[in-house]
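Novice: What follows is a predicted structure for the sequence shown.
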Amino acid sequence: MAIPACLSLAATLAFSAPAHAAEQGYDPAIAAALDRVADGSWTDADIQLIQGVPEVGQAVPDPRDEGTVSEVKIDTSPNIYPPENAPGTYQQAAAATTRCKDLTVSIDKKDFFGSRIYRFNTRTEWCYNGSKVTGIYRKDGWISNNTWGIYFRSWSIDSSSTRPDGSAYHDKRANLDYCVAYYGCYTQTHPYVYLKMYKTGGYEHRRYAG
């Protein structure tokens, strides 16, 4: 279902469409298929219909794609951590046993033809000493490689904290609008990464591509 924040974009998208899209114009059958993609009731016939109009299929994230996850992890030097107010600089940590990690988690979402339509990223830096997570020093999130029609609106959740059991978490969730020329913004989705960090240096994450 389209959201009010999207409605103001519809006219802009109609005038900013690629030249080939102008030849297609508005098709009520495509509009109905987009509605079913948005609410999860799509069928194979909807997939085929949207793929039959490349200008639409290249602008719509494929609901069959669960996302491709990748990680970049760095074990930083012992006894140092990056302070929040000075990214990229370092100072001594209090405990000699402290170790730190720098983890980037990325999720690629594809269009109806298998090409990447956007990437959702989080980056977290934290330190631990075997007894507890001593601090979380970077809590970033961003969208990259997005094509026109994919609009970041805000963070629906942007939260992190240490816990009494010595663990910690970082929860980053975005509000993304999906928009198509001539059809406006037909839905909003909420990709996220929820990272749990353990006092021993281990971690795990849940994620959703959108």
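Specialist: Everything's here; your move.

Novice: from here on, contacts and neighbour counts on C-alpha atoms
Specialist: Will do.

Novice: This protein: strands as residue ranges?
Specialist: Taking DSSP state E as the test, the strands found in the chain are 68-76, 80-81, 91-92, 99-110, 116-128, 133-144, 150-162, 168-180, 184-189, 192-197, 203-208.

Novice: Check it against this one:
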Amino acid sequence: MSTPYPVRLAGEELWLLPEKALYWPAQQALLIADVHFGKAAAYRSLGQPVPQGTTGHNIAVLDALLASLLCRQLIFLGDFLHGPGSHATATLKALVDWRTRHAELPMTLIRGNHDKRAGDPPASLNIRVVPEPLLLGPFALQHEPQPHPDRHVLAGHVHPVYRLNGRGRQSLRLACFRLGEDVSLLPAFGAFTGGYPVQRNENCRMFVIGDNEIWPL
């Protein structure tokens, strides 16, 4: 695991992880947004040339995080599976093998828009599926980044990225965390997910991910 970057949010210490995940030490909870398992398989089933090995990569990163952190719960903030085509045999076998390695770890999925299309994970994965919001401490854990009346929202869905401009036409498009006053965004965890550019202002804190480190802006 790379070096975490501790921040304070809603009175809690949270660790921003360069692996595009968030760890909440007080709850011993690892939060993952938008892994989109099986997206590449779904695209290949439509005859589109896309990268292979993304499921294996995502699982390897998850395994490394779970080996490095003291976790008593793993929470997915929506979009666990990408779509109906994600139920490919090889994808599901890899997920079942991964779940078997962590059989004692409670896992929860907060249902996102892609989960509604893909269907809930197979029962063999033993993942509790709940609607948003999941209220935990001062936070409303959600997929959609919609404000909650009395909790700070931790959400995914947007796949936030930030563009750093250099000299001339040089620029970098980096995954980021955007911590706002009422709603904070996690980057997409999945290796094949794309990103949506977000802006910073005086009401938010931005942290980009580059060279396996977290960089505050």
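Specialist: It's in. Keep in mind it's a predicted model, so treat the numbers as computed, not measured.

Novice: Overlay the chains and give the TM-score.
Specialist: Comparison of the two superposed chains (TM-score structural alignment, normalised by the length of structure 1) gives a TM-score of 0.25, and 87 aligned residues with a CA RMSD of 5.4 Å.

Novice: Is it possible to get TSV of the strands of structure 1 that adds mean neighbour count?
Specialist: What follows is those, written out as TSV (neighbours: other CA atoms under 10 Å):
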stretch	mean neighbour count
strand 68-76	13
strand 80-81	23
strand 91-92	11
strand 99-110	22
strand 116-128	23
strand 133-144	19
strand 150-162	16
strand 168-180	22
strand 184-189	21
strand 192-197	22
strand 203-208	14
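
Novice: List just the one of the ones you listed that sits closest to residue 35 of structure 1.
Specialist: strand 184-189 (6.7 Å; CA to CA).

Novice: Touching that closest one from outside, list them.
Specialist: 1-3, 6-7, 9-11, 13-14, 34-35, 38, 174-180, 210 (CA atoms under 8 Å, 6 or more residues apart in numbering).

Novice: need the strands of structure 1 in JSON lines with distance to residue 44 of structure 1, can you?
Specialist: Compiled in JSON lines, those are given as follows (distance: least, CA to CA, whole Å):
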{"stretch": "strand 68-76", "distance to residue 44 of structure 1": "22"}
{"stretch": "strand 80-81", "distance to residue 44 of structure 1": "51"}
{"stretch": "strand 91-92", "distance to residue 44 of structure 1": "56"}
{"stretch": "strand 99-110", "distance to residue 44 of structure 1": "17"}
{"stretch": "strand 116-128", "distance to residue 44 of structure 1": "21"}
{"stretch": "strand 133-144", "distance to residue 44 of structure 1": "29"}
{"stretch": "strand 150-162", "distance to residue 44 of structure 1": "23"}
{"stretch": "strand 168-180", "distance to residue 44 of structure 1": "20"}
{"stretch": "strand 184-189", "distance to residue 44 of structure 1": "19"}
{"stretch": "strand 192-197", "distance to residue 44 of structure 1": "27"}
{"stretch": "strand 203-208", "distance to residue 44 of structure 1": "22"}
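
Novice: mind checking which of those strands is nearest residue 55 of structure 1?
Specialist: Here strand 168-180 is closest among the strands of structure 1 (CA to CA), at 8.8 Å.

Novice: can you list the residues that contact that closest one?
Specialist: Contacts of strand 168-180 of structure 1 (CA under 8 Å, 6+ apart): 6, 10, 13, 56, 59-61, 122, 124, 133, 139, 141, 149-162, 185-198.

Novice: Residue 137 of structure 1 and residue 128 touch, don't they?
Specialist: No. If you go by CA atoms under 8 Å, residue 137 of structure 1 and residue 128 don't touch, sitting 11.5 Å apart.
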